[in-house]
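Peer 1: Whatever this is, show me its structure:
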Amino acid sequence: MRLMSVVALLLLMLTGCAKHPLYTQESYVFGTRVEVSIYGEPEARARRVTAQILRDFDQMHHSLHAWEPGTLERMNGIFALSPSKAAIAPGMIPIIRDATRYSEQSQGLFNPAIGNLIRLWGFQSDTFKAKLPDPAKIAELVRANPQMHDIVIDGILFHSTNPAVRLDLGGYAKGYALDVAASYLRSQGVKNALINIGGNILALGQHGDRPWRVGIQNPRAPGPIATLELRDGEAIGTSGDYQRYFEVGGKRYCHIIDPRTGWPAQGVQAVTVLVPPSAHAGTLSDVASKPIFIAGSAGWRAAAQRMGVANVMFIDGQGHVELTDSMKQRLRFEPRS
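Peer 2: Purely as a prediction, here's the structure:
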């Protein structure tokens, strides 16, 4: 979710003490604010690599957007004509296979194939109305049971065995973009950087002689509920009910849809996961928070274990904070006013 203001404040505090340059540039991609910070590089070089990252993000946004003209929207049109087949863009093959693997690992709680449900609730748009969908239509889409394994890739061709499949990679793309950006920065010899896509954050190296420090948004108050120091290669991701939501009859309905019911997950305010360094740390930090959120108070620990995530902060609907043992060692909670 969007922790940009918290991170920006922390970076400003750190910049004031910096002996070497900190270059930071912001943009708006994936429907959220994006910030790239590079430490200790000449400004011209930092500006050049940052510009390339933002160009890559913009290309990914258009390619992976489920509702605007582009690669994914074209694929969704083919899925709806099942069993029609078409040639697949080569770059989509590893993404589809990777998202399918995560979906199976989560036992279906992470399910990018439910794009039609997301559209029914109106969350495919940056703006949405405070209006409940027809329960009968929700039930119909749940019965259709679109799954990632309904997508078949055969050589250069793809199709779906279920016309109800509509891919929405909103819970995957930001993390994937983090990994792409981190790989590019490493290839350019940049050792110290912080990439923030709406609160999905990946760190490289350090901010001078100290680790990068980021804040985790309090889901019910301005500012951070806690801060932590990110080590080289670590990624952090948060899913919450406090940015994309509407209220009807005093009840909050957020954008995180439970594929089992077709309704927004309830009883959870936020989930934050911290993922150790790997080639896919960003992707996992984006994906894993969703099934943990949907699993709720009774099932979040089991969901975290299935996703292979040890560092978790879970905040229930009443604001009670639960932590895994390893996450307790990493967080510094802010004093309550």
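Peer 1: Could you use CA atoms for every contact and neighbour count after this?
Peer 2: Fine.
Peer 1: What is the burial count for I156?
Peer 2: 12 (other Cα atoms under 10 Å).
Peer 1: which SS state does the most centrally placed residue in the chain fall under?
Peer 2: Compute the mean C-alpha point of the chain, and by Cα atoms, centre = their mean the closest residue is D286, 3.4 Å away. Of the three states, D286 takes helix under DSSP: H, G, I helix; E, B strand; the rest coil.
Peer 1: surely it meets A177?
Peer 2: No - counting by Cα atoms under 8 Å, D286 does not reach A177; the two are 10.1 Å apart.
Peer 1: Let me see the ranges of the strands in the stretch 51-200 of the chain.
Peer 2: Ranges of strands within the stretch 51-200 of the chain are 86-87, 151-154, 157-160, 193-197, 200-204, based on DSSP state E, counting those that start in this stretch.
Peer 1: Between the ones you listed, which one is closest to I138.
Peer 2: Of all the strands of the stretch 51-200 of the chain, strand 157-160 sits nearest to I138, with 20.9 Å by Cα to Cα.
Peer 1: if we can go back for a sec, and the strands of the stretch 51-200 of the chain as a markdown table, adding distance to H61 and mean neighbour count?
Peer 2: Output for the strands of the stretch 51-200 of the chain, formatted as a markdown table (distance: least, Cα to Cα, whole Å; neighbours: other Cα atoms under 10 Å):
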| stretch | distance to H61 | mean neighbour count |
| --- | --- | --- |
| strand 86-87 | 21 | 14 |
| strand 151-154 | 22 | 16 |
| strand 157-160 | 21 | 21 |
| strand 193-197 | 12 | 28 |
| strand 200-204 | 15 | 28 |
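Peer 1: To T24, which of these lies closest?
Peer 2: Going by Cα to Cα, the one of the strands of the stretch 51-200 of the chain nearest T24 is strand 193-197, 9.2 Å.
Peer 1: roughly how far apart are L10 and M75?
Peer 2: For L10, the distance to M75 (Cα to Cα, to the nearest Å) stands at 41 Å.
Peer 1: Could you also give me the structure for this second sequence? I'd like to compare it with the first:
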Amino acid sequence: MLLVSILRKKQSTELKPFSAGIEIKYTRLLMGTVVEITLGGDNEQVIKDAAAAGFDEIARLEKLLSHYQDTSDVSMINKFGWEKPVKVSQETMDVIDASERVSEMTNGAFDITMGVLGRVWHFTKDDKGEFIPPSEDDVKKLLPLVDYRRIIIDRDSSTVKFAKDGMRINLGGIAKGYIVAKAVDAIKKKGVKSGIVHAGGDMFVFQEDGNAPRKIGIQHPRKKDRVIGTVEIANGAVSTSGDYERFFIKNSIRYHHIINTKTGFPAVGTQAVTIVANDGMIADAISTAVFIMGTEDGMKFIEDLPEVEGLIIDANGNITVSSGLKGRLSLISEIVF
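Peer 2: Down below sits the predicted model:
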């Protein structure tokens, strides 16, 4: 979660002054989280129509990409992909294709086939299971099914198939960033030129060139409703992966939803990662990958990527910032973890 505050109502509006006229915030419950669309302009009806278009696009794409939706492309792949090629939408193909590229870049730290581990790990009521850690034996039985290289993609026919029976995918580490960016595209088509779309840990800021950047709060991973600092964003995506959103504690151990694809257990050594990039989908996937990679390897990876910056908070609360982000980041002088 990125902004300092988030409204807990299913749908609401908030009107406040804006440099170009007015700024209106709309909220709606989608993708298992509160989605905020904040838009600026001088015509309230245009803003309202644009927000509706953004929410409609989010709802449409959620129906394609969520494994919680029984008829989604992802659910169809998981049900039938082991026996035959499954026809999917261009949007689903684009996300899976990008997922494979990030998997290759990160040597498998990011891998959508970790979805099979959802059979033994449960972090929300929608997962329909107990909030208890599985046995090592149960996890080890599933690890041979975690391998992005065993996804068979036919781009010409827009089909996806698994090379091995029992495989499953989960686009949770990349789809939300993609959907948020697509919502921005839908909003822009309605004539709105400035705003923020915010969904859980993913955000996209957009405005006309020359406007002052927005200051975006980065949430404290251990103190709800507090921030560790702010980052200035004029145009682009901000994605945060943290161990504090979906987790349970058992025997004083925190078990969270960001799974190390090599061990099958929650990644250790990191509390949160924030990535700033031009592409929302890539920012989302990289924040997940870097969380798993850890501070040393993760920061080296960030520094090697063009137009990508990041911040990593390790298990002890130490903060490491990429070279290109330091001039845009303001940290609170005394941060207590």
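Peer 1: Can you give me the TM-score here?
Peer 2: The TM-score (TM-score structural alignment, normalised by the length of the first structure) is 0.88; 326 aligned residues with a Cα RMSD of 2.6 Å.
Peer 1: returning to what we had before: show me which of L10 and M75 of the first structure is the more surrounded one.
Peer 2: More neighbours surround M75 than the other of L10 of the first structure and M75, with 22 against 16 (other Cα under 10 Å).
Peer 1: Show me what the more buried one lines up with in the second structure.
Peer 2: In the second structure, the residue paired with M75 of the first structure is I77, using TM-score structural alignment.
Peer 1: which position in the second structure aligns with the residue nearest to the centre of the first structure?
Peer 2: Checking TM-score structural alignment: D286 of the first structure goes with D284.
Peer 1: my read: its match touches G177, true?
Peer 2: Yes - using Cα under 8 Å, D284 of the second structure is in contact with G177, at 5.2 Å.
Peer 1: Now A295 of the first structure. Nearest residue, chain neighbours left out?
Peer 2: Leaving aside its chain neighbours, A295 of the first structure sits nearest to A303 (6.6 Å; criterion: Cα to Cα, 6 or more residues apart in numbering).
Peer 1: For that neighbour, give me its contacts.
Peer 2: S106, P291, I292, A295 (Cα atoms under 8 Å, 6 or more residues apart in numbering).
Peer 1: And it, what's its match in the second structure?
Peer 2: When the second structure is aligned by TM-score structural alignment, A303 of the first structure is paired with F301.
Peer 1: give me the stretch of the first structure that stretch 256-267 of the second structure matches.
Peer 2: Using TM-score structural alignment, stretch 256-267 of the second structure pairs with 254-265 in the first structure.
Peer 1: residues making contact with the matching stretch?
Peer 2: Contacts of stretch 254-265 of the first structure (Cα under 8 Å, 6+ apart): 108-111, 114, 117-118, 123, 138-139, 141-142, 241-246, 253, 290, 293-294, 296.
Peer 1: repeat that with 6 Å
Peer 2: Here stretch 254-265 of the first structure makes contact (Cα atoms under 6 Å, 6 or more residues apart in numbering) with I138, V142, D241, R244, Y245, Y253, I294.
Peer 1: What of stretch 98-106 of the second structure?
Peer 2: Residues from elsewhere that reach stretch 98-106 of the second structure (Cα under 6 Å, 6+ apart): F110, D111.
Peer 1: Go again with 10 Å.
Peer 2: Residues from elsewhere that reach stretch 98-106 of the second structure (Cα atoms under 10 Å, 6 or more residues apart in numbering): 92-93, 95-97, 107-113, 147-149, 151, 171, 173-175, 281-282, 285-286, 289-290, 292-293, 297-298, 301.
Peer 1: among the residues you listed, which are in helices?
Peer 2: 92-93, 95-97, 175, 281-282, 285-286, 289-290, 292-293, 297-298, 301 (DSSP state H).
Peer 1: Which among these count as buried?
Peer 2: The neighbour count (16 or more other Cα atoms under 10 Å) marks 92-93, 95-96, 175, 281-282, 285-286, 289-290, 292-293, 298, 301 as buried among those.
Peer 1: quick one, helices of the second structure?
Peer 2: For the second structure, the helices defined by DSSP H cover 44-65, 73-80, 90-105, 136-142, 175-189, 280-293, 295-304.
Peer 1: how about these in JSON lines, adding distance to L329 of the second structure?
Peer 2: Below are these laid out as JSON lines (distance: least, Cα to Cα, whole Å):
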{"stretch": "helix 44-65", "distance to L329 of the second structure": "29"}
{"stretch": "helix 73-80", "distance to L329 of the second structure": "37"}
{"stretch": "helix 90-105", "distance to L329 of the second structure": "26"}
{"stretch": "helix 136-142", "distance to L329 of the second structure": "39"}
{"stretch": "helix 175-189", "distance to L329 of the second structure": "22"}
{"stretch": "helix 280-293", "distance to L329 of the second structure": "17"}
{"stretch": "helix 295-304", "distance to L329 of the second structure": "16"}
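Peer 1: highest average neighbour count across these?
Peer 2: helix 280-293 (a mean of 28; mean count of other Cα atoms under 10 Å).
Peer 1: Distance from the chain centre to that helix, please.
Peer 2: For helix 280-293 of the second structure, the separation from the chain centroid amounts to 8 Å (computed by Cα atoms, centre = their mean, to the nearest Å).
Peer 1: That one against the first structure, how far on average?
Peer 2: Helix 280-293 of the second structure, aligned to the first structure and superposed, deviates on average by 0.8 Å (mean Cα distance after the TM-score superposition for the first structure).
Peer 1: Measure how that helix sits relative to helix 295-304, angle-wise.
Peer 2: 150 degrees (axes from the mean of the first three to the mean of the last three Cα atoms, to 10 degrees).
Peer 1: Now do the contacts for the residue nearest to the match of M75 of the first structure when sequence neighbours are not counted.
Peer 2: Among residues not flanking I77 of the second structure along the chain, V86 sits closest, at 5.9 Å (Cα to Cα, 6+ apart). Residues near V86 of the second structure by Cα under 10 Å, 6+ apart: 73-74, 76-80, 153-154, 157-162.
Peer 1: For K223 of the second structure, grab the count of nearby residues.
Peer 2: K223 of the second structure has 12 nearby residues by other Cα under 10 Å.
Peer 1: What's the match for it in the first structure?
Peer 2: Checking TM-score structural alignment: K223 of the second structure goes with A221.
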